[in-house]
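[1] heads up, no residue letters with this:
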């Protein structure tokens, strides 16, 4: 088994992970005492071959071999299979087979009737050394799991002490003080081993707790470093895309100005183009300012009642001429309803959705619907545009994304729907999208009541949510 503890899993709590590492340490170090116990069995048989009844000695050897075999199987199974499973699975396996440890202790405690006060003192001394060695090795190798260590020591010492006390009380009550001193020394030895095991266990537990916390700290630092790298990457894309998008209208303004200077009589033809280029630059700066405020968390909320019918009329007046100029029909259906939200941010969301729908739609129309659905106001924008290919629905809500081959994207900045998703998240309005290629797209905003405090917290966390925004696919 490897001696390197695995890193804590994200879903594993500290207590469970530490317990699983302690169990793994116990199973790993127990191999030492397991090998020692197997090696001592024939030695003890040889020492007591002339002192103990052969049938009882053989029975003990068979019992000790069987107990060692069972515990050996448990150790092997854990090392080859269970150690690769979850912490919970490791603990469940260990608890199921923990009985194999005190079973070994019981077998060794039963050596006492084979030699105590019957074998020559030299042989008794050798047997006592073997039993004491087993107890000390167990204290060192099993200290990682305190309950198991105590079960082992208690079983070994109680079974040994029980025979000594029975021997004193019933078999040879007047033999002398020797047995009493042995019983007292056994109790003291037992207490010392339990305390030594407890202290060693505390040290091991603290080491694994420290490992867990260090791993959590490293993981946290890794996440923060990755977040910083992501932020830098986004800012680089931000600057590159903004510079690319702003270059064309600014260059056009320069050309128009030169043209107007050299041929002033063309002012009627050039002036509208200058206005369009200026509008494009202003639109870009508006989007960049919105994005900067969102990503700095400096969004000021004014949550209150919003008259949706009035909002629909304002949006129709604002976007109707743009739709008509593109040969589209803008229809507005608004039911009398009140939403609890920030009117400026909601207007910005709806305006971006309408602008996006009109920009993408080459023929047909756009529908703005404000209605009640199960008592909750719902804002929907339908269009008859090209639709969004399957698998790319989420991409349109990322910053600087322009879908290739879609009309209307060449003069955009890829910020509209990104800002919509961010604002919707801040306000707590679930945003969904449904689209069919060649048929059009539906974007739905459920205007659940905005909690001002919760919205302020989400706005303050905007910087940590640079790379993606949660949204729900319909």
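    Yep, that arrived. Note that this is a predicted model, so its numbers are computed, not measured.
[2] use CA for all of it now, contacts and neighbours both
    Fine.
[3] what's the offset of whichever strand or helix holds residue 244 from the middle of its chain?
    Residue 244 is part of helix 178-262, with elements assigned from DSSP states H and E. For helix 178-262, the separation from the chain centroid amounts to 12 Å (computed by C-alpha atoms, centre = their mean, to the nearest Å).
[4] any idea which helix or strand comes after it?
    helix 267-296.
[5] quick one: that following helix to chain centroid distance?
    Centroid displacement of helix 267-296 relative to its chain, using C-alpha atoms, centre = their mean, is 42 Å.
[6] Give the buried residues for it.
    In terms of neighbour count (16 or more other C-alpha atoms under 10 Å), helix 267-296 has its buried residues at 270, 273-274, 277-278, 280-281, 284, 287-288, 290-291, 293-295.
[7] State the distance from residue 213 to residue 137.
    To residue 137, residue 213 is 30 Å away according to C-alpha to C-alpha, to the nearest Å.
[8] of those two, who's got more company?
    More crowded of residue 213 and residue 137, by other C-alpha atoms under 10 Å: residue 137, with 19 against 13.
[9] Contact partners for the closest residue to the more buried one other than its chain neighbours?
    Nearest residue to residue 137, sequence neighbours excluded (C-alpha to C-alpha, 6 or more residues apart in numbering): residue 33, at 5.9 Å. Each residue near residue 33 by C-alpha atoms under 8 Å, 6 or more residues apart in numbering is listed here: 134, 137-138, 141.
[10] Taking those, tell me the two that lie furthest apart.
    Longest distance between any two of those is 10.4 Å, between 134 and 141; criterion C-alpha to C-alpha.
[11] Below is an additional structure, to be compared with the one above:
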């Protein structure tokens, strides 16, 4: 059974993968080819028996049998250790054992020393016919590897030419008949014809494997695109389901409060604040959804300017200190002296830091929150530390997805799971590096790296 063709590996070049696949094709047909060659040995023995010296014929037969054993061992080694290996193993195998093919051709053609110009014409004709047939058969059986084909045909033809020249120069001392030279010319012509035919077959085989390679690459690409499309659909469905779920609760509460107010107008002082809170929740969710939509569509306008990080953090402190005091938490803001200005969009940067600071205060029950700005090379790194409940490492990447809420995590029930998703998108849009570290029960730290003046906003968004 023909083994399944492996998928093209990204680590291998196209040329190497094609060469390796051609070697596989060559070795798939090698057992049948070698069995055929082994069966011809007794045929040649029968043709020459009784008309050539038995000692020479026996020596040649033993050499051919020993070579056949070697070839079967090489094929078994390939089948056990190389057949299912990668591209490099295929190329290495051929580099190590490619010499066995021309060796076999030399042994086959050397039989001409026994019969050429020393036996009846019928015997010579049959002997040469077998050798020519072997050369022709090699063109089809070895055409998957042009290097192997050329070495085999060249070894076979050059050995035949050597047999003829030996007869002309050594045995007859250049007093040979004219047909010896004509025969030498025919051998050369036959050589060129074999090489030309082999080249044509090789190009056909290579074109087929090249097409196979490109089809494999196309299938891989289509598979990846299909997977990406399915993931996008799944994300969209999850997005819509979660959005519908999170909107339903405050809208349902609004309906209940409205009915309650309609039935008991005297409770307006008690019900009105709850309606206001539910309305704020719906508005906050819609604002977040619109923010994500703008970020996904690339419609968020970015106004890059030089931003004073120290001043920005002081403004954030004034805005969030009342919330910290309400929750009984300490809020500290620290900026290294002489911080350089950074390249960013001031409004969007405020939203990033605000979301991180708001999350830190929300998920911290005791202790406090530290917002620090430190030098980082030519830029500045803003760090938001808290002593909150922390996040297990398995959820570190997930918390930046839309609507994701850490399972069994206190404080997530009244949130939408959009704050960190917006932080991640805005950071990526601005080219700011974003990373986090968190340990359950000990707190979390989020780090935002900003470039100094004149730097391009090209730092990749990095999530540990």
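    Nice, I can see it. This is a predicted model, so every value here is computed, not measured.
[12] Could you get me the TM-score between them?
    Their TM-score after superposition, calculated using TM-score structural alignment, normalised by the length of the second structure, is reported as 0.94; 460 aligned residues with a C-alpha RMSD of 2.0 Å.
[13] Nearest to residue 416 of the first structure, out of the buried residues of helix 267-296 of the first structure: which one, please.
    The nearest one, if we look at those relative to residue 416 of the first structure and count by C-alpha to C-alpha, is residue 287, at 7.3 Å.
[14] Wait, the closest one touches residue 416, no?
    Yes. Taking C-alpha atoms under 8 Å as the definition, residue 287 of the first structure is a contact partner of residue 416 at 7.3 Å.
[15] that older thread, give the other helices and strands that the helix holding residue 244 of the first structure contacts.
    Here helix 178-262 of the first structure touches helix 14-48, helix 121-142, helix 146-166, helix 267-296, going by 3 or more C-alpha pairs under 8 Å, 6 or more residues apart in numbering; DSSP states H and E.
[16] how much space between the aligned residue in the first structure for residue 195 of the second structure and residue 82 of the first structure?
    Residue pairing (TM-score structural alignment): residue 195 of the second structure is matched to residue 194 of the first structure. Residue 194 of the first structure is 29 Å from residue 82 of the first structure, where distance means C-alpha to C-alpha.
[17] Repeat that for residue 266 of the first structure.
    Distance, residue 266 of the first structure to residue 82 of the first structure, by C-alpha to C-alpha: 84 Å.
[18] same question, residue 43 of the first structure
    Distance from residue 43 of the first structure to residue 82 of the first structure, by C-alpha to C-alpha: 33 Å.
[19] Then residue 393 of the first structure?
    In this view, residue 393 of the first structure and residue 82 of the first structure are 42 Å apart by C-alpha to C-alpha.
[20] Please say which of these two ends up with more neighbours.
    More neighbours surround residue 82 than the other of residue 393 of the first structure and residue 82, with 20 against 16 (other C-alpha under 10 Å).
[21] mind listing what the more buried one touches?
    By C-alpha under 8 Å, 6+ apart, the contact set of residue 82 of the first structure is 89-90, 93.
[22] got a winner among those residues for most neighbours?
    residue 90 (20 neighbours).
[23] what do we get in the second structure for that residue?
    So residue 90 of the first structure corresponds to residue 90, using TM-score structural alignment.
[24] my read: its match touches residue 22, true?
    No. The pair residue 90 of the second structure and residue 22 fails to qualify as a contact (C-alpha under 8 Å) at a distance of 9.4 Å.
[25] Let me see the contact set for residue 327 of the second structure.
    Per C-alpha under 8 Å, 6+ apart, neighbours of residue 327 of the second structure: 361, 365.
[26] To clarify, my last question referred to residue 403 of the second structure.
    Contacts of residue 403 of the second structure by C-alpha under 8 Å, 6+ apart are 239, 242-243, 416-418.
[27] Let me know the secondary structure of it.
    The three-state assignment at residue 403 of the second structure reads coil, by DSSP: H, G, I helix; E, B strand; the rest coil.
[28] Skipping its backbone neighbours, what lies nearest it in space?
    Using C-alpha to C-alpha, 6+ apart, the nearest residue to residue 403 of the second structure is residue 417, at 4.0 Å.
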